[in-house]
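Visitor: I would like to see how this sequence folds:
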Amino acid sequence: MVAPKTEGTAAPSPTRPARTNWGVGLLLFAAGVAAALQIGKAVAGLPSIRADLGLSLVAGGWVLAAVNVAGGLSGLLLGALVDRFGHRRSMLAGLVLTAASSALGAAAQDGTLLLLTRFGEGLGFVLTVLAVPPLLVRVTARADHGVMFGVWSSFMPTGSALGVLAAPVLLAHGGWRALWLAGAVLTAAVALAVAGAGRTLRPPGDRARLRPSPAMRAVLTAPGPLLVAGAFAAYALQYLAVIGFLPTLLTTEYAVPAATAALLTAAATIANAPGNLLGGWLRGRGAPRSVLICAGSALMGLSAVGIFADGSPLGLRYACCLLLSFAGGVIPATLLGAMPALAPSPQAQSATVGLGMQGSTLGQVAGPPLVAAVATATGGWGATPAVLGLAALIAFALGLALHRFEDKATP
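Guide: Here you go, the predicted model:
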């Protein structure tokens, strides 16, 4: 057993409270869940969208990936702007933009408008998730850092699973458009709740400062954030490629009913959350970040073989999906917890998180279209393990490289 770390008895810093405000922390978690729901709804609604709008498999892959384009292209820049504009303001702006884009997307009559609104949802998603980590630091005592960020890192599987679980009822009664409208309503409600916690989240003297941030250059020249971004990209490529096409795989390869496929996908998605919590707990017990990243990457790569190998029975494929999601869950928990500590300065926290999320979103943008293109070119899923295995190997190597930053990345 790894011995727990001791945090000492030093007085809290100006940005660290003596006691954790769990109520506000969970409200911030809800903001991330609402943003991540936009990814899960597309996973569940993809077969219905393709049938309604006549989209190809590759175009369907872009419906999954378009929500990540904004973060993939400009995560670092957006992170720097979030630092300058204010974390609370940016989070609220992101939630409002996400809700509005989802509502507009429900009216799409072709793939072009749908993809544009997915880009808007993605921009809102990025603004939200870049702003939350510094706010969590503001309401979390140092001793609870690992647990809080373990909980926070599960926002993605929790939100995605919520979208998938809600899909069967909404798809049956209003089609994919009802799913989009429900996502808009929920996100707007969370935005109103977060706005009510304004005094708690607003630091003294908080004002928007719309000047170019010098933090961008510092972040881009710091090796720690670059390694985190690369590892996040490799992880995210594998995760969304598997979870994104799981309903399609189940319905086309095994004739699983759509409602059952949605439930199985939700279970595979939510399996990531216990992995997130495990990663946060192990970090709190002193487990090295490099070990967690390398172990998770190795298990993800091995699982991909069982998922996509030709002739794999349904039971084996699904068990490997669960393993990939659970084992991979320790990786984002580890990386998200390291980002604020690896920032070159306290004023560059969101820029550092932005670079990490840019890596994550680049992986999510690349994963579904790449896997779809390989499957289309080869006439099946058989070559997919090679693609995902390479990504797992990259994440493993970057995890090893992060070992030299272990002391600095300890909160």
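
Visitor: from here on, contacts and neighbour counts on C-alpha atoms
Guide: Noted.

Visitor: show me what contacts Leu323?
Guide: The neighbours of Leu323, taking C-alpha atoms under 8 Å, 6 or more residues apart in numbering as the test, are 299-300, 303.

Visitor: Let me know the helix or strand that it is in.
Guide: helix 314-328 (DSSP states H and E).

Visitor: after that helix, next one along is what?
Guide: Downstream of helix 314-328, the next assigned helix or strand under DSSP H and E is helix 330-342.

Visitor: ok now that next one, how far from the chain's centre?
Guide: Remark: helix 330-342 is offset 12 Å from the chain centroid, using C-alpha atoms, centre = their mean, to the nearest Å.

Visitor: Tell me which residues of whichever helix or strand comes after it come out buried.
Guide: Proceeding N to C from helix 330-342, the next assigned helix or strand is helix 349-378, under DSSP H and E. Using 16 or more other C-alpha atoms under 10 Å as the test for burial, helix 349-378 gives 349-375.

Visitor: about what we covered before: for the contacts of Leu323, which one is nearest Val185?
Guide: Nearest to Val185, judged by C-alpha to C-alpha, of the contacts of Leu323 is Met300 at 34.9 Å.

Visitor: Counting neighbours, what do you get for that closest one?
Guide: Here the count is done by other C-alpha atoms under 10 Å, and Met300 has 28 residues near it.

Visitor: Could you say which helix or strand holds it?
Guide: Counting by DSSP H and E, Met300 is part of helix 289-308.

Visitor: what comes up buried for that helix?
Guide: 289-290, 292-308.

Visitor: can you check stretch 212-231 too?
Guide: Across stretch 212-231, burial judged by 16+ other C-alpha under 10 Å covers 213, 215-216, 218-220, 224-231.

Visitor: Which members of these occur in strands, if any?
Guide: Judged by DSSP state E, the buried residues of stretch 212-231 include no members of strands.

Visitor: Give me the next element, helix or strand, following whichever helix or strand Asp52 is part of.
Guide: Per DSSP H and E: Asp52 is located in helix 22-53. With elements assigned by DSSP H and E, the helix or strand that comes after helix 22-53 is helix 57-65.

Visitor: this one as well, want them side by side:
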Amino acid sequence: MQQQERGTNWVMVLLIWAAGLGAAAQYGKIAVIFDRLPALYPGVGAAMGWTVSLVGVLGIVFGVVAGLFVSAFGYRRTLVCALALGAVMSALQALHLPFGLFLLTRVVEGISHLGVVVAAPTLMAILASGPARGLALTIWSTFFGVAFAILSWAGLPLVDAYGVLALFGVHAAIMAVLAVILHVALRDVPVPARSRCPDLAALPALHLSIYRSPYKLAPAAGWLFYTCCFVAVLTVLPPFFDESIRPHVMGAMPLVSIAVSMTIGALLLRQMPGVTVVQMGFLIGVASILWLWAIPGHWLACMALAAGFGLVQGASFAAVPQLNDIAAAQSEANGAMAQAGNLGNAIGTPLFVAVIAFGGYGALMLTVALLLLCGAVVHQGLAFKRRRWAADSF
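Guide: Got it, this is the predicted structure:
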């Protein structure tokens, strides 16, 4: 234990984790105040859904190879520049830009977000030695849920007191401070040598090889349905809750998801494959949505839904090395997960906003239930395909 503590710079690990919180807030700062945006931009209608999802557009295109680009640019430089770029975009948003320009800043924020989420865990793995590396990356995996909880419990009171634009301004200040601190603190951190910039002409072939493999594709396939629902549900559900419990439920859901992932999920993964745990999480989610359909706004149903999300969250990452033994294959599977995650985040909120406009709360519940069920079914289909591949290899 003493050796671990001497070999791991926990202060730096937590600073980089804080950068992850800032990146997660690029989604969360819009999600938690989504029901207040029409007052800021009246008459926009269903297009308001893109205010959340446009951050993921560049991740959809470059998710698989983002690690190669970051390696070529440099991990330290990427993290600092991504934080600085995020600070500038939030500062512009605090000026109450016209809606079109606001959406453009959200696209540019996607560069910032992708840079942080690719560079930060790599730097954390360098800073953590031996067994502490797993703990450091487990801490990293909580960044989305913790950021949403902080925004629900601290961001919403700030908005109540000073308005939506104040939240954007505070986010800009935090990102700028983190950029300055990490610019200084990361100077002496050893990093891998920069690689050559990837050949863009090779991207289609790389994507095709991943999508054809039921081993590399499986974690990403389930992750697509999870991310399509997670942020979007936290974004569109609040108006359907009583205002007296709304911030408490929305703040607790991400934390329940994290707690279940790190406790029950970890115990289940010792007994069964990650894919099985993911399917359990999806089916728990389906049952919870049907519960919410029958009893709208029930807080316990929301906690059950968060628990299902938590099982999917942790087990999806665990499934990558379980299904792919070779490091290169794991890297490709992780890249596919990044791409699928951004695609899911981009699709979810606009889809749910349109569904609510068309069919109301009942249509929303049906859509979420179908997406979660599809996540379990797709995993089952890919499991059948893996068994066929294994049988054909003999």
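
Visitor: on that earlier part again, which neighbouring elements make contact with the helix holding Met300 of the first structure?
Guide: Helices and strands touching helix 289-308 of the first structure, by 3 or more C-alpha pairs under 8 Å, 6 or more residues apart in numbering; DSSP states H and E, are helix 314-328, helix 330-342, helix 384-401.

Visitor: out of those helices, nearest to Leu181 of the first structure?
Guide: helix 314-328 (27.9 Å).

Visitor: which one of the buried residues of stretch 212-231 of the first structure sits closest to Ala395 of the first structure?
Guide: Among those, Ala231 lies closest to Ala395 of the first structure (C-alpha to C-alpha), at 4.7 Å.

Visitor: Identify the residues contacting that closest one.
Guide: By C-alpha under 8 Å, 6+ apart, the contact set of Ala231 of the first structure is 359, 394-396, 398-399.

Visitor: Centre of the chain to the helix holding Leu323 of the first structure, how far?
Guide: Distance of helix 314-328 of the first structure from the chain centroid (C-alpha atoms, centre = their mean) equals 19 Å.

Visitor: Please apply the same query to stretch 181-190 of the second structure.
Guide: 25 Å.

Visitor: same deal with stretch 243-256 of the first structure?
Guide: Chain-centre distance of stretch 243-256 of the first structure: 22 Å, with C-alpha atoms, centre = their mean.

Visitor: how about that stretch: buried residues?
Guide: 243-251, 256.

Visitor: So which of the residues you listed sit within helices?
Guide: 243-251 (DSSP state H).

Visitor: Columns distance to Trp281 of the first structure on top of these, output as a markdown table?
Guide: Shown next, in a markdown table, are these (distance: C-alpha to C-alpha, whole Å):
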| residue | distance to Trp281 of the first structure |
| --- | --- |
| Ile243 | 25 |
| Gly244 | 28 |
| Phe245 | 30 |
| Leu246 | 29 |
| Pro247 | 31 |
| Thr248 | 34 |
| Leu249 | 33 |
| Leu250 | 33 |
| Thr251 | 36 |
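
Visitor: rewinding a little: I'd like the contacts of Leu323 of the first structure laid out as a markdown table, including distance to Thr117 of the first structure.
Guide: Below are these laid out as a markdown table (distance: C-alpha to C-alpha, whole Å):
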| residue | distance to Thr117 of the first structure |
| --- | --- |
| Leu299 | 35 |
| Met300 | 32 |
| Ser303 | 34 |
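
Visitor: ok, those vs Arg138 of the first structure, which is closest?
Guide: Distances from Arg138 of the first structure to the contacts of Leu323 of the first structure, taken by C-alpha to C-alpha, are shortest for Met300, at 33.5 Å.

Visitor: Give the burial count for the closest residue to Gln238 of the first structure other than its chain neighbours, as a bare number.
Guide: Of all residues not flanking Gln238 of the first structure in the chain, Leu388 sits nearest, at 5.6 Å (C-alpha to C-alpha, 6 or more residues apart in numbering). Leu388 of the first structure: 27 surrounding residues under other C-alpha under 10 Å.

Visitor: Likewise for the one 3 residues further on?
Guide: Using other C-alpha under 10 Å, Ala391 of the first structure has 23 neighbouring residues.

Visitor: Just give me the residue closest to the centre of the first structure.
Guide: With distances taken as C-alpha atoms, centre = their mean, the residue of the first structure nearest its centroid is Met156 (4.5 Å).

Visitor: coming back round to it: still touching in the second structure? Go through the contacts of Ala231 of the first structure.
Guide: For the contacts of Ala231 of the first structure, the contacts that are reproduced in the second structure, applying both residues aligned by TM-score structural alignment, their matches' C-alpha atoms under 8 Å, are 395-396, 398-399.

Visitor: among those, who's most crowded?
Guide: Within those, most neighbours by other C-alpha under 10 Å means Ala395, with 28 neighbours.

Visitor: Quick check: the gap between it and Leu335 of the first structure.
Guide: Remark: distance between Ala395 of the first structure and Leu335 of the first structure (C-alpha to C-alpha, to the nearest Å) = 11 Å.

Visitor: and for the two, which residues touch both?
Guide: Phe232.

Visitor: Check which helix or strand the corresponding residue of the first structure for Val108 of the second structure maps to.
Guide: Correspondence of Val108 of the second structure to the first structure, assessed by TM-score structural alignment: Gly120. Gly120 of the first structure is part of helix 111-139 when elements are defined by DSSP H and E.

Visitor: what would the contacts of Ala231 of the first structure look like in CSV with distance to Val126 of the first structure?
Guide: Below are these laid out as CSV (distance: C-alpha to C-alpha, whole Å):
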residue, distance to Val126 of the first structure
Gly359, 12
Ile394, 24
Ala395, 22
Phe396, 26
Leu398, 24
Gly399, 24
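
Visitor: Mind listing residues that contact stretch 242-256 of the first structure?
Guide: Among residues not part of stretch 242-256 of the first structure, those counted as contacts by C-alpha under 8 Å, 6+ apart are 43-44, 47, 64, 257-258, 261-262, 265, 268-269, 314, 321, 368.

Visitor: How about stretch 278-297 of the first structure?
Guide: With C-alpha under 8 Å, 6+ apart as the test, stretch 278-297 of the first structure has contacts from 2-5, 146-151, 235, 327-331, 333-335, 337, 392-393, 395-397, 399-403, 406.

Visitor: Good, we can wrap up now.
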